[in-house]
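J.: Quick one, what's the 3D model for this:
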Amino acid sequence: MEPRTDGPDQESATDQTFDVIVIGAGAVGENAAGRAAQGGLSVAIVEAELVGGECSYWACMPSKALLRSSQALRAARGVAGAAGAVTGDLDVAAVLNRRDSFTSGWKDKGQVDWLEGAGIQLVRGQGRLTGPKQVSVTAADGSATTITARHAVTLATGSAAAIPEVPGLHESHPWTSREGTSAQSVPKSLAIIGGGVVAAELATAYAGLGSRVTVLARSGLLRGMEPFAGELVGEALESQGVELRLHTAPERVTRAGEEVRLETSDGETLVVQEVLVATGRTPRTGDLGLETVGLEPGSWIETDDTMQVPGFDWLYAVGDVTHRALLTHQGKYQARAAGDVIVARARGARVDDAPWGAHVATADQRAVPQVTFTDPEVASVGLTAAAAREAGYEIRVVDYELGNVAGAALHADGYAGKARMVVDEQREVILGVTFVGPDVSELLHAATIAVTAEVPLDRLWHAVPAYPTISEIWLRLLESYGRPGS
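T.: As a prediction, this is how the structure comes out:
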């Protein structure tokens, strides 16, 4: 679906010089601009598509809207007494309409109104660096405007779906996550190439909407997480009608009309109505003018923990484009740090030495929370057991079956799931936590606090979980570990 940019007419810079210029008006860029504006700086934000970006229109919001209805239906059917009241099937048209409501019909007027209320100048068009603190913006009609920053330029252009070099795949016009989350009809059959979070979530969504879904995952499912996460999600996907072809990849793809044929590495041919590629991301820096300041076009942008690009006292980058943690909430966290840094430095302050560390983004390197909104959900933060060992920690791994917790048993009949706590044995603090089960996303922030704050286990004993809730898993994990120092 092509984006529509029919917002207000406030689309040209009236003042050609600003304290700060942000290129990219997605959720991350909006946060960077908003933080700088709150600090009293004049800010221009440049956007070639829709204000609000990937998360608002083609990722977080629409994908979760697509997932929620079938998840709620399965939840109702999993509780005796409620199950008998569920007599109909999913209303697919209503699901798509609800999804559209969360994207505002792919119109960005509400987001533009927010910029105006925050005192941030929107400049529509493709922004490119032309030199230190200078940005050229090419509008849709081809006209160009040059704007200059007094203090800083922040790059927040995000990432795009990477399409692998498989013969015939590009020519077959595959879906990416954008088409997957914005489709106005549901294909009868869908092949998904990839085994990561996007692949698993969209497989869940389209299976729930009635598609016959096949997943081709060359490296397995949810690789990089605790192994049991991929195993439990895989079992659930198969129970929802998804065909999993693990350790299998497409070798040739051809499209003939409404039919796509995939010749796979296991010697079989798969015929589907649509194919969706979810094999990773690539930085949107190819047309950003990086070469004008000595950086490599098309590359990820390295930053320090203040989100400043090394070697440039005026250039910052936040969000996916940095490759630090490709998650909206982490990008917004980086943006808040960068905005505060820019304001402080504009006033001559030495933010690097701030004792409270408020201006430094470090949580995106050691305590990243993430939810995979499959059914069951996967909620994790910090290091997996394998990553902790590789980092040289002496660890103990504590596992517990979530279904044995009273609150989980009440939550759903036959509740099945698993929790893992990875403990640094020398310091007796938690390095990582993973939960797999229905609705475990709501458990995650407690784990994030425990990992980020490095709360000692002997203090966690005093954080008493309410009974009967699924949060009682914390008590069970601590009991399984035993009293610290014992």
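
J.: Only C-alpha atoms from now on, for both contacts and neighbour counts.
T.: OK.

J.: For the chain, which residue occupies the most central location?
T.: Note on the chain: the residue nearest the mean C-alpha position is L327, at 3.4 Å, using CA atoms, centre = their mean.

J.: Tell me who's in contact with that one.
T.: 319-320, 370 (CA atoms under 8 Å, 6 or more residues apart in numbering).

J.: now those as a markdown table including distance to S182 and neighbour count?
T.: Shown next, in a markdown table, are these (distance: CA to CA, whole Å; neighbours: other CA atoms under 10 Å):
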| residue | distance to S182 | neighbour count |
| --- | --- | --- |
| G319 | 23 | 29 |
| D320 | 21 | 25 |
| Q370 | 23 | 19 |
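
J.: wait, which of the residues you listed is closest to A93?
T.: A93 lies nearest to Q370 out of those, by CA to CA, at 29.6 Å.

J.: Could you tell me how far the closest one is located from S380?
T.: Distance, Q370 to S380, by CA to CA, to the nearest Å: 5 Å.

J.: again, but for R128
T.: Relative to S380, R128 is positioned 37 Å away (CA to CA).

J.: Of the two, which one has the most company?
T.: Set R128 next to S380 and count neighbours by other CA atoms under 10 Å: S380 wins out with 30 against 22.

J.: Would you map the strands across the stretch 51-200 of the chain?
T.: Under the criterion DSSP state E, counting those that start in this stretch, strands of the stretch 51-200 of the chain are mapped to 120-124, 126-131, 134-138, 144-155, 159-161, 189-193.

J.: Now the second one, please; I'll put the structures next to each other:
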Amino acid sequence: MNAQTYDVIVIGAGPAGENVADRAVKGGLTAAIVERELVGGECSYWACMPTKALLRSAAARRAALSVPGVPVGDLDPAAVLRRRDEFAAHWKDDSQVGWLDSAGIALHRGAGRIVADRVVEVGDVRLTARHAVVVATGTSAFVPDIPGLRDIAPWTSREAAAASSVPGRLAIIGGGVVATEMATAFAALGSAVTLLARSGVLGSFEPFAGERVTEALREAGVTVHLGAAVTGARRDPGGEVRLTLADGTEVAADEVLVATGRTPNTEGAGLPAGQWLTVDDTMRVNDWLYAVGDVNGRALLTHQGKYQARLAGDVIVARALGKPVEDARWGRHADSGVVPQVVFTDPEVASVGLTAAAATEAGLRTRVVDYDLGAVAGASLHADGYRGHARMVVDEDRSVIVGFTLAGPDVAELLHAATIAIAGEVPLHRLWHAVPAYPTVSEVWLRLLENYPL
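T.: Alright, predicted model coming up:
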């Protein structure tokens, strides 16, 4: 076999893999990336970028409709899909490959398989790592074992993100982030959408978030079935799909999107198939193997994967050069306790840290402060009839915020302030001195603090 040696070998060229390789090279090591599909990974072609492009046009139209004096026409689905294609680079990775080359990172195309300690085979090439092998292979959509479901060739998040046309009727199985975002997107594009949410809508968030998104989906014409369990699926000769529910009713659709979770991409990589890779806070599995991004199961979010990758790259460099690793808190380690997330539905949902229920389960003595976002002056200027809600969860013993959730139009850009407050453990008496500008929606911070007497 063709044998090559590098300091670091990364399997997977998504955002996490690219970042750990880049950090290693900038630290003076050599690095190679192995990629079986497109350089740039799921986020660039089938997740973050194309899905948000699908959602953005409708969000902009809704914003224009919420203030008088702005001429607003109908949404043009073909134009939306063309814009989505641009953001997915027409599913070509030339620019991403060019970036790898400019960064001094070698690329090996093909499926990487770990065959021995620090050894990865890609086709007829045998790669050996002097210091570390990093698994950054991400996840794939989980398709539940429902009779007939796989036979109908259902959509997963990939097919939804890359759809070349808008189905007349779309049934979505699931009630999480992918399910609700795609229900929002395709309803706006003209599909008759049915959402089958067996375990509820956005169940991992504060309850009011799921309630408001469910209400908005129904107002947009989406049929939402809560507690609906799919027990069978079949596709008729004419192409129509019929889903059978536990109560015996049937749902007819032209396409079915399965959005019921993710499974780690470890099969075929010389790792236990379908198992998350357990890591320490420096992302290390063992003395030479690391796992960053979704595959370690800590937080299935691109920004968290990149965060882990930057830290892992620094740690690998330090260990390779015999330098100490500052793995105490605020050092070179990944703390998954403060995870920001935005759901780009209508309304948007933005959250970071713990929900009220999770904080109680963690044994914290908490106080929950809620506020009506629509009562904030900046919100009423932002949109007529603005409806939204904000919640902060306070650790009473330390007088710091441990959780923050917003639901409302355009709340995503408010989230980072909460992330800083929680990650930095800023005491509430100091937050009083962080005065929000008037009139902005961020004035909600003042209103929340006013409702939490010190």
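
J.: what residue of structure 2 matches up with R420 of structure 1?
T.: Matched across to structure 2, R420 of structure 1 falls on R391, judged by TM-score structural alignment.

J.: Not counting its neighbours along the chain, what's nearest that match?
T.: Distances taken as CA to CA, 6 or more residues apart in numbering place D370 nearest to R391 of structure 2, at 4.4 Å, with adjacent residues excluded.

J.: Checking the one you found next. Helix, strand or coil?
T.: When classified by DSSP: H, G, I helix; E, B strand; the rest coil, D370 of structure 2 comes out as strand.

J.: Just list the residues touching it, thanks.
T.: 389-392, 448.

J.: mind redoing it with 7 Å?
T.: 390-392, 448 (CA atoms under 7 Å, 6 or more residues apart in numbering).

J.: Out of these, which sit inside strands?
T.: Within the contacts of D370 of structure 2, residues falling in strands by DSSP state E are 390-392.

J.: And the helices in the stretch 301-450 of structure 2?
T.: Taking DSSP state H, counting those that start in this stretch as the criterion, the stretch 301-450 of structure 2 contains helices spanning 302-320, 356-361, 377-382, 415-423, 428-431, 444-450.

J.: Show me what the first one is packed up against.
T.: With contacts defined as 3 or more CA pairs under 7 Å, 6 or more residues apart in numbering; DSSP states H and E, helix 302-320 of structure 2 has these neighbours: helix 15-26.

J.: Output the contacting helices and strands for the helix it packs on.
T.: In this structure, helix 15-26 of structure 2 packs against strand 31-35, helix 302-320, with contacts taken as 3+ CA pairs under 7 Å, 6+ apart.

J.: so which of these is the most packed in?
T.: strand 31-35 (a mean of 25; mean count of other CA atoms under 10 Å).

J.: That one vs structure 1 - mean distance after superposition?
T.: Here strand 31-35 of structure 2, set against structure 1 after superposition, deviates by a mean of 0.2 Å using mean CA distance after the TM-score superposition for structure 1.

J.: Which residue numbers in structure 1 does that strand align to?
T.: Using TM-score structural alignment, the partner range for strand 31-35 of structure 2 is residues 43-47.

J.: need the contact list for A312 of structure 2.
T.: A312 of structure 2 sits next to 20, 282-283 when contact means CA under 7 Å, 6+ apart.

J.: For K26 of structure 2, state which of those residues is nearest.
T.: Here the nearest of the contacts of A312 of structure 2 to K26 of structure 2, counting by CA to CA, is V20; it sits at 10.0 Å.

J.: residues contacting that closest one?
T.: Applying CA under 7 Å, 6+ apart, the residues near V20 of structure 2 are 309-310, 312-313.

J.: So which of those residues is the closest to H433 of structure 2?
T.: R310 (32.3 Å).

J.: how about the equivalent of the closest one over in structure 1, what does it touch?
T.: The equivalent of R310 of structure 2 in structure 1 is R336 (alignment by TM-score structural alignment). When contacts are counted by CA under 7 Å, 6+ apart, R336 of structure 1 touches 31-32, 35.

J.: State the distance from the match of R420 of structure 1 to T249 of structure 2.
T.: R391 of structure 2 is 38 Å from T249 of structure 2, by CA to CA.

J.: Equivalent analysis for A233 of structure 2, please.
T.: 12 Å.
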